[in-house]
Structures are given as C-alpha cells and as structure tokens.
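need coordinates for the following:
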Amino acid sequence: MTEPHLFTASQYQSICNSLPDPTFILTESGRYVAILGGKDKRYYHDGSSLLGKRVSDVLTANKAQWFVQKIQDAIASQKMLVVEYELSASDVLGLTADGPVEPIWFEGRISALEQPYCDEKAVVWVASNITANKRMQQLLQRQAMSDELTGLYNRRRLMQVLEQAYIDFKKHAKPASLLSFDVDNFKAINDGLGHPAGDQALLELANAVRKLASPGDCVCRLGGDEFSILCQGRTMSDITAFASQLLQTGREVLQPYATQGSMPGLSLGIAHFCPEDTSMEAIMRRADQALYLSKTQGGHQMNVTDGCGKTAAASVKNMPSAS
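Have a look, this model is predicted:
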C-alpha cells in the first residue's frame, strides 16, 4: 500500500497561499493575525496590509462591531457560522477614490480554532465574493415584484406592503390609505387605436403617477388598466389633495388617446384604514367598492369610504385644486 505523501511546511504554505478565496485568521478582539489565499484577482485585492491591524482600524464603528460579534458568536458556539454581508465604500476607512462604487457582497464561513493566537482565542474566516449571484438574486426579486409593462410594483408586492401597513396600523395607529383606480373608456382606446396604443397610454399614465406620488407611496399596476397606491403616514386632507392631482393628471395624460365619442380619464376609490377594519382584504374591498361607485356615477371622480362602508363622492371640479 502506498504511503500518503507528506507535504513539507513550505508546500503547505504554498497551498494555503494559492487558495482562490481569502482566508483570515482573526482573534476574538478583531485583530488580523494571518491572511491566506485570495489569489482570484477578479474579485480580491492584496490584503497583506491588514496584518496586525484590528477591524476597527479598517471599518466604521458599526461594521467593525458586527464583525467582532460574529467572531465571538463562532467561538462561543464552537460551530461553523455562515453569514452574508456587504461592504461598500462608506464602510471602509481611508478608502481611496478608486475604490468600488457598488457594494460588494460576501459569504463568510467562520470556524473557531483550537489553539489561541497572540494569546487570544481566534477563528478562521473564509470570505467568498458572491456579488454576482447576489445581484442576480436581487434582479429576479425585483422582476418578481414588478409589472413588466410599466415597471411599477405588481399585485404580489402590493399584498406584501399592504399586510405590513395593516399590522402597523393595528399596533401603532400609523395612518394609511389605499387608493384604487382604473381608466375610464380604456376599451375604446384598444378598439379604436389598437392595443399598442393602449399599452403606451398605460405606460405614460404609470410614469406620470410615479412622478406625482411621494417617495414612500407604493404604486402598483394590478393588471389591465387597474392600479392601486398605498400611502402611509399621510393625512386624509393630503390624500384628498393627492387624489385630486391624480384625477387631473390622468385626464391630461390620457387626452391624446381620446376616441370619437369617448374621453378617457380615471375613476378612483379611496379607503382610509379604520379601527373597524378586521383584515387587509376588508380594506381592499372598500377601496374597490368606492372605485365601482365612481365608475357607475360617470367616471372622472373619486369616492371615499369610511370603516362603516359609507361613501362620499367628489368630481375633479369640486375638489381642491392641486398646488
């Protein structure tokens, strides 16, 4: 039987230094005592300058504290700890202007070492660059939550945000309102001008609504010509003024798509979150009921429902002008 080959110390050193991912030996206080590998220059820079330094010398206070905590967690558990983390230019102290513009994502695999280094307990920390996979994952998530035509959020994303808004309202009384609207006479656009024109009308409307909405609003296309906007932390009077702007803007954007005998506009329903609401589905039903009422009353107007299902209607000409 052939004896296994025994590597010399220099061969072991060469093997360790040839590892593609950087491998750090870090003490429990966050000191870099050895750095091995990192030979894949597509993703890593030379880290030899870190030797003898502490993570607090290299990273901002919050980031350095996070690293030290993970080191201590691995030592305490005596099990391999796997973490994902990002490092951006703002996290690194003294970074030159040629540093990375986009955040870089890593997967860290951290294991406690049996022997101390520099009289401290220590870990081996293998850092693998997972930026490409992370960005692809984020892209797929955005696509899963976005409407293909308009780029707005889709129904799946609305349901997520609406659920959290309902929880925030019930627990902390954080005000919120759901606005539902669709395009009056949209079928006439498709029938008279063609479906490409209908798609272009929806795209222009979506862009206008996106500009009109506040940064914290969740603007969604549910499908076809149906849209919803979830607004949080805004007063009822602010929502009313916003709805007025929305109706006016919708009429202006859609005017070029008018066909003989029909003028496109918006019908809108608003449901303010109320203590009487027992579920987010109840809020959605109230918004849809108010929208339907606006539709049956001729369109180009809004209706608002309270928690008891009572409605109040207003056309654009009766609402406060948007200033």
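
make it CA atoms for all contacts and neighbour counts henceforth
Noted.

just the strands in the stretch 151-300 of the chain please.
176-184, 218-223, 226-232, 265-272 (DSSP state E, counting those that start in this stretch).

now the ones you listed as TSV including mean neighbour count and distance to residue 38?
Output for those, formatted as TSV (neighbours: other C-alpha atoms under 10 Å; distance: least, C-alpha to C-alpha, whole Å):
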stretch	mean neighbour count	distance to residue 38
strand 176-184	25	50
strand 218-223	22	42
strand 226-232	21	47
strand 265-272	28	56
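
can you redo those strands as JSON lines with distance to residue 197?
As requested, these are exported to JSON lines (distance: least, C-alpha to C-alpha, whole Å):
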{"stretch": "strand 176-184", "distance to residue 197": "14"}
{"stretch": "strand 218-223", "distance to residue 197": "16"}
{"stretch": "strand 226-232", "distance to residue 197": "16"}
{"stretch": "strand 265-272", "distance to residue 197": "15"}
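
isn't residue 251 right next to residue 264, touching?
Yes. Because the distance of 6.6 Å satisfies C-alpha atoms under 8 Å, residue 251 is recorded as touching residue 264.

so between the two, which is more surrounded?
Between residue 251 and residue 264, residue 264 has the larger neighbour count (other C-alpha atoms under 10 Å), namely 24 against 21.

mind checking which helix or strand the closest residue in space to residue 293 that isn't next to it in sequence is in?
Sequence neighbours aside, residue 303 is the residue nearest to residue 293 in space, at 6.9 Å (criterion: C-alpha to C-alpha, 6 or more residues apart in numbering). Here residue 303 sits within strand 301-305, counting by DSSP states H and E.

another one to check against the first:
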Amino acid sequence: MAAPLSIEIPKTPVAYFVPAEAERLGSAIGELRRTLGEHAYLVLASDKLSPAWIQRAITLGADDVVDPTSAEDVAICLARTSRAIERARGAQTEQACLAMERDYLQACIDNLPAPIFFKNSEGIYVGCNGAFAEFIGSPPEGVIGRSVYDVAPEALAQRYQAADDELLERGGTQVYESEVCHSGGTRRHVMFHKAAIKGGDGRVRGIAGAILDITERKTLEARLTEAAERDPLTNAYNRRKFFDLAEQMVQQARDDDKTLAVAVIDVDHFKLINDRLGHAEGDNALRMIAGTLEKTVGKGNVIARAGGEEFYALFIDGSINEAKQTADRMRMEVERICQATALSALAGTVSIGLAAFRPREENLDEALKRADDALYRAKNSGRNRLCVAA
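Predicted coordinates:
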C-alpha cells in the first residue's frame, strides 16, 4: 500500500504499510517523514537490522523500530504507538483550543476603538488590532513580523525604540506622549500606554501597548495657552506673558553679566481716534500698530501690550545704541504704515521711552520706571519721537 501524500490525525488510527528497499533505507525514511509530516508515527519493521542501523533509522526520522517476527516486540510497539497517537491527538486538541482563544482575543481587540499592538522582546510586531492597522495606514499583515522602523519615519521610530528598550530593561508600565505619523499623512499627538509582558519564568517576553489620540486635547491646550498669553484685541503678548518672558531673559543676562534695554511705547493722540472715528476704528488702529511693532522689534526681542494704548519692549544682546536704532526703526515704520490710512490726519504715530539696565545692578521695574520717565519727555517734546533715559 502506498503512503498518502499528507496525513491528519484520524479519530480511528489508520496504518499504512509501505515497502522500503534495504539498499535505500535512509532515503526512504526521509521521504516518508517529509511526505507524512510530524503527525505520523513512523515505525520501521525489520528483523535484519543491527543495533547501529536501528539507531541510524531513529536518527533519520523513524519513531520506532520493531521486529515483526516477535509478538512481544510488536505488542510493545503497538502500546508505544497508541500512547504517541493519544499525545498527538491531545496536542492537536490543545492547538485547536489555543487557535479558538486566539481568534476570540483578536475579535475582542478588533472591536476596541483604541489602537492596540504587541511586540516580542526583539521589537518585532506579533499582533495588533484593526484600529492600529488603520491608524498607521497598513494592513495587519503589513505590520506583523515587522519592526517599528518599517512602519514609522526614522526619527519617530528611534524615539519609540528607545522607550521600548527602557521598558524591556526595567519592566512594569510606561506612559508618555509623542507624535505618530497618521495614515492620512498628518502628525497626530498621542499618548502611549505600554506594559512589559512577562512569561511564567518571570522574564520579560515582550510589550503590549495601546495608543490614545490626544490631538484635539493638545490643540485645545494650545489655544487656551495662547488665550492666556495673548491680548485678545491685538494678539500681541499680554502684560503677564511679557513679565514671564522678561524674568527668564533678565536672569540669563544676570548670569552672563550683560546689559539689556527696555522701552515703553505709547500711541500718540489715541483719544482723538476714538472720539472722532469711533472705538471700532481705534481697535483697528491698535491692531495695526501692534502688528507693525511685532514685525520690527527684531529676533529674540519681546513686544507686548501693557494695557490701553501702551506697549512694552525688551531688547537683548545689544548695546543701548543698537536698541535705540531698533526702537526708532519701529517708530518710523508705525508712522509709515499709518500714513496710508485715515489715521494720518489725527495721529498714527508713537512716542518711545528707552532705558538701558544691568540686571546685576537694577531690577526690571526700576528700569521700566526710568523708561516711562523718558516717554513723558518724548511726549512733552512734541511726540512721535524717542527719548533715552539717563
């Protein structure tokens, strides 16, 4: 009887008798094993094999060797075969149960909206849900068996891998914020929740992770931060933000023993704009002037609306002469921009008081007071000019 092309474990054991030539016994055993697979229990029946050949037959792939002329030997072989078949059947049942549990688990996580993934200790994806595949724009089969470097841009992949390495090293859980390249081509802000997976021996075998998309929350936070820092009318920094930034800049200048300069800027004849053109036009004037000041204040310097029609400016990394040149350029640019509007007949200029100060010798409030005194001199001298404090 010829051997079948393949075999599955039947409910009732089936025996196949396949003749084999002694001259090519080794290749015959190998061919049978390759054909039948590991489920078959391969018994070599011969009464002419030496102990050396019996050992060789086992090495080549036979499960057992029996002398067919010995009833006792055949009985013992049948008992071993029966136990092997039962073990194989039990293993097959267990594998079927595991497959069912795996399918159930996959169905469960596929119905969760949060992207979920699993990696082994080598950083290779061994599982994910549909939400994760959809999130990164790759089908599950394009994720499984790959590393993070295959599914994410290199810069982001390096960040993820560093976090994974740290988690695999110490175990436990890990929560952190990062960016993810979404399938739509946009960057999304996310929060990773990861946990090290331990085996029965207590050793870390991999990582389970979930992704929470927090883009909308981060956008709202940015808007709230901007609302807290910006003047709602002009969109310039507000007074509180000015002093927050100034505190950092003053501390740095104090550490480096550098000189700073501070300016107080006031719109000339602003009351006339409100009285003759209306408050709406006055608001437009403030927005236009604030935008002009912000464009011309210079990189690294700070401009903010102090209140009403008054602004503060702080100049870093320069002498008083450089600060004076920048401040006067701001004044002239405001005048130039306003010349093209109805403001030119009423106002459309600013007066500026400027004061240099050394943070190791004087605080910001004292410097602002001297700049404010210089502003009043500019106002009393005819407006649309800059005065430097002594």
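
where exactly do the helices run in the second structure?
Assigned by DSSP state H, the second structure shows helices spanning 25-36, 51-60, 71-110, 130-136, 148-151, 154-170, 215-229, 239-256, 270-277, 279-296, 320-339, 364-380.

quick one: closest of those helices to residue 263 of the second structure.
Among these, the nearest to residue 263 of the second structure by C-alpha to C-alpha is helix 364-380 (5.8 Å).

from residue 67 of the first structure, how far off is the closest residue to residue 176 of the first structure other than its chain neighbours?
Ranked by C-alpha to C-alpha, 6+ apart and with sequence neighbours excluded, the top spatial neighbour of residue 176 of the first structure is residue 232, at 4.2 Å. Distance, residue 232 of the first structure to residue 67 of the first structure, using C-alpha to C-alpha, to the nearest Å: 35 Å.

likewise for residue 48 of the first structure?
For residue 48 of the first structure relative to residue 67 of the first structure (C-alpha to C-alpha), the value is 19 Å.

between these two, which one's more packed in?
Ranked by neighbour count (other C-alpha under 10 Å), residue 48 of the first structure and residue 67 place residue 67 first, with 19 against 11.

quick one on the thing from earlier: so which of the strands of the stretch 151-300 of the first structure is nearest residue 32 of the first structure?
Taking C-alpha to C-alpha, strand 218-223 is the member of the strands of the stretch 151-300 of the first structure nearest to residue 32 of the first structure, at 44.7 Å.

which part of the second structure lines up with the closest one?
Residues 302-307 of the second structure are where strand 218-223 of the first structure aligns, with TM-score structural alignment as the criterion.

what does residue 173 of the second structure correspond to in the first structure?
Aligned by TM-score structural alignment, residue 173 of the second structure pairs with residue 80 of the first structure.

its match - how many residues pack around it?
Neighbours of residue 80 of the first structure under the rule other C-alpha under 10 Å: 17.

mind listing what the closest residue to it other than its chain neighbours touches?
Distance criterion C-alpha to C-alpha, 6+ apart; nearest residue to residue 80 of the first structure, sequence neighbours excluded, is residue 111 at 4.6 Å. Shown in contact with residue 111 of the first structure (C-alpha atoms under 8 Å, 6 or more residues apart in numbering): 74-75, 78-81, 123-125.

the same query, at a cut-off of 7 Å, please.
Residue 111 of the first structure makes contact with 74, 79-81, 123-125 under the criterion C-alpha atoms under 7 Å, 6 or more residues apart in numbering.

got it, and residue 21 of the first structure?
Going by C-alpha under 7 Å, 6+ apart, residue 21 of the first structure touches 37-40, 126-128.

please pull up the equivalent of it in the second structure.
Match for residue 21 of the first structure (TM-score structural alignment): residue 114.

residue 319 of the second structure versus its match, what's the distance?
With C-alpha to C-alpha as the criterion, residue 114 of the second structure and residue 319 of the second structure are 56 Å apart.

give me the aligned partner of residue 238 of the second structure over in the first structure.
So, by TM-score structural alignment, residue 238 of the second structure is matched to residue 154.

its match: neighbour count?
Residue 154 of the first structure: 23 surrounding residues under other C-alpha under 10 Å.

how long is stretch 172-189 of the second structure from one end to the other?
24 Å.

using CSV, lay out the helices of the second structure together with distance to residue 122 of the second structure.
Below are the helices of the second structure laid out as CSV (distance: least, C-alpha to C-alpha, whole Å):
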stretch, distance to residue 122 of the second structure
helix 25-36, 31
helix 51-60, 33
helix 71-110, 21
helix 130-136, 20
helix 148-151, 11
helix 154-170, 9
helix 215-229, 30
helix 239-256, 44
helix 270-277, 69
helix 279-296, 52
helix 320-339, 58
helix 364-380, 56
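
of all these, which one is nearest residue 121 of the second structure?
Once the helices of the second structure are compared by C-alpha to C-alpha, helix 154-170 is nearest, at 7.2 Å.

please identify the buried residues of that closest one?
Across helix 154-170 of the second structure, burial judged by 16 or more other C-alpha atoms under 10 Å covers 157, 160, 163-164, 167-168.
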